[in-house]
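S.K.: let's see this in three dimensions:
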Amino acid sequence: DRDWLGIGYHFFIRKNGSIYRGRPEHFVGGHLLSEENNNTLGICLEGCYTDYVNEKGQVLTEKVVPQAQLDALVWLCLYCKSNWPANTINGHRDYDSAKKEGKDCPGKYFPWDKFWQMMNREENKKLIQTFVGFHNPQGVWNAIEKYHPYPDAWYQQWADSYKKALN
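M.R.: So this is what the prediction gives:
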């Protein structure tokens, strides 16, 4: 439609968690309009997590983002943040051009609270790992998540103590 080569996104994540590369990261994306693409990386999720009407007039909906897809998105966002200076993570719906087109991607059923909780947990684990230097951090994470009643609070408290030590 728009004479593009390939897709407008830099990454595409299938429902099964498979991640595909689209445009090279150093190319400007085509996921937004004009200047809004500058200094952004576009990630597209398979599925439409909102109510929509198909060409037959049927109202369809996907209300659940598969866990494998959400896990892959968190991993990819952390990967991107570790390789490029990212100060924000936004949905397509947060940009003016998408708002004007009436887009609400990734959709009103996307679990933003769960996504941010997962991002925070993984960022805290990475910070703790950096300072403590566990040889097998997964064993520690498994024990905490199995036996601690509030593992996210534990990760946050431990990570905060290292952040304070840095200041």
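S.K.: can we go C-alpha only for contacts and neighbour counts from here?
M.R.: Noted.
S.K.: ok, which stretches of this structure are helices?
M.R.: For the chain, the helices defined by DSSP state H cover 67-83, 96-100, 112-132, 137-147, 151-166.
S.K.: check which helices and strands the last one sits against.
M.R.: Going back to what we said before, that points to helix 151-166. With contacts defined as 3 or more Cα pairs under 8 Å, 6 or more residues apart in numbering; DSSP states H and E, the packing partners of helix 151-166 are helix 112-132.
S.K.: next, the structure of the following sequence, for comparison with the previous one:
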Amino acid sequence: MPQEATLQYVYANGKPVSVIVPLGLWREIESERETAHAPSSSADITSVLDWEPLSAPDLRPYRPDEICWRGRTLRLRQQLVCNISREDGLVVIHNEPLGIRAYAESRESAVRDFAEEFMVLWDEYASAPDEELTPDAIAVKQRLLALVDGERTGEEG
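M.R.: Have a look, this model is predicted:
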């Protein structure tokens, strides 16, 4: 079931604009087609042209058993459980123990961004001497070393 809908409004100057609104507001507008109201900041809207529900984003946890990025693959000893949420219209994949938060317009793009962030952490921390790292960075390094089983190159990610 859709969680959001897109509405297309026409401003007094004739310019149409599409906005994404919560499903509850969309239902309210749908039930009152004759007297549809936009958010108070859009008082100069003259009419609602069209609206349609958007499909709900896939918010199932992301559980990779390997991380692939630019021809490199890191095999993980176990699946990495990452939560997915929506913030400001973006899909966010986050893993708090590693401090990774990847934002994108789609789940697929967020997965790619997450892989890039993971690989950057791996490259920066995995082989760095502890003396060069902060205590928090050392903790992330230890988590990465415990999680990654090995690396392969030559595969697209």
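S.K.: need the TM-score between these chains.
M.R.: Once superposed, the chains reach a TM-score of 0.25 (TM-score structural alignment, normalised by the length of structure 2), with 54 aligned residues with a Cα RMSD of 4.2 Å.
S.K.: mind putting the helices of structure 1 in JSON lines, distance to residue 51 of structure 1 included?
M.R.: As requested, these are exported to JSON lines (distance: least, Cα to Cα, whole Å):
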{"stretch": "helix 67-83", "distance to residue 51 of structure 1": "19"}
{"stretch": "helix 96-100", "distance to residue 51 of structure 1": "16"}
{"stretch": "helix 112-132", "distance to residue 51 of structure 1": "17"}
{"stretch": "helix 137-147", "distance to residue 51 of structure 1": "35"}
{"stretch": "helix 151-166", "distance to residue 51 of structure 1": "32"}
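S.K.: so which of those gets nearest residue 59 of structure 1?
M.R.: Nearest to residue 59 of structure 1, of all these, is helix 96-100, at 21.1 Å by Cα to Cα.
S.K.: what is the burial count for residue 100 of structure 1?
M.R.: Neighbouring residues of residue 100 of structure 1 were enumerated by other Cα atoms under 10 Å; the total is 9.
S.K.: ugh, wrong one, I meant residue 125 of structure 2
M.R.: Here the number of neighbours of residue 125 of structure 2 (other Cα under 10 Å) works out to 21.
S.K.: quick one: the helices in structure 2?
M.R.: Assigned helices in structure 2, in chain order: 23-31, 107-125, 135-147 (criterion: DSSP H).
S.K.: the last one: which residues count as buried?
M.R.: Read that as helix 135-147 of structure 2. Under the neighbour-count criterion of 16 or more other Cα atoms under 10 Å, helix 135-147 of structure 2 has 137-141, 144-145, 147 buried.
S.K.: again with the second one
M.R.: Buried residues in helix 107-125 of structure 2, defined by neighbour count with 16+ other Cα under 10 Å: 107, 110-119, 121-122, 125.
S.K.: same question, the shortest one
M.R.: Within helix 23-31 of structure 2, the residues that count as buried by 16+ other Cα under 10 Å are 23, 25-26, 29.
S.K.: helices or strands up against that helix?
M.R.: Other helices and strands packing on helix 23-31 of structure 2, by 3+ Cα pairs under 8 Å, 6+ apart, are strand 4-11.
S.K.: contacts made by the strand it packs on with the rest, please.
M.R.: Where contact means Cα atoms under 8 Å, 6 or more residues apart in numbering, the residues beyond strand 4-11 of structure 2 that reach it are 16-23, 26, 44-56.
S.K.: does residue 155 of structure 1 touch residue 121 like I think?
M.R.: Yes: using Cα atoms under 8 Å, residue 155 of structure 1 is in contact with residue 121, at 6.6 Å.
S.K.: ok, and the closest non-adjacent residue to residue 150 of structure 2?
M.R.: The shortest distance from residue 150 of structure 2 to any residue that is not its chain neighbour, by Cα to Cα, 6 or more residues apart in numbering, is 5.4 Å, and that residue is residue 75.
S.K.: from what I see, residue 103 of structure 2 and residue 93 are in contact.
M.R.: Yes: between residue 103 of structure 2 and residue 93 a contact is recorded at 6.7 Å, counting by Cα under 8 Å.
S.K.: what do these two both touch?
M.R.: Contact with both residue 103 of structure 2 and residue 93 is made by residues residue 110, according to Cα under 8 Å, 6+ apart.
S.K.: can you report how many residues lie near residue 141 of structure 1?
M.R.: Residues near residue 141 of structure 1, counting by other Cα under 10 Å, number 13.
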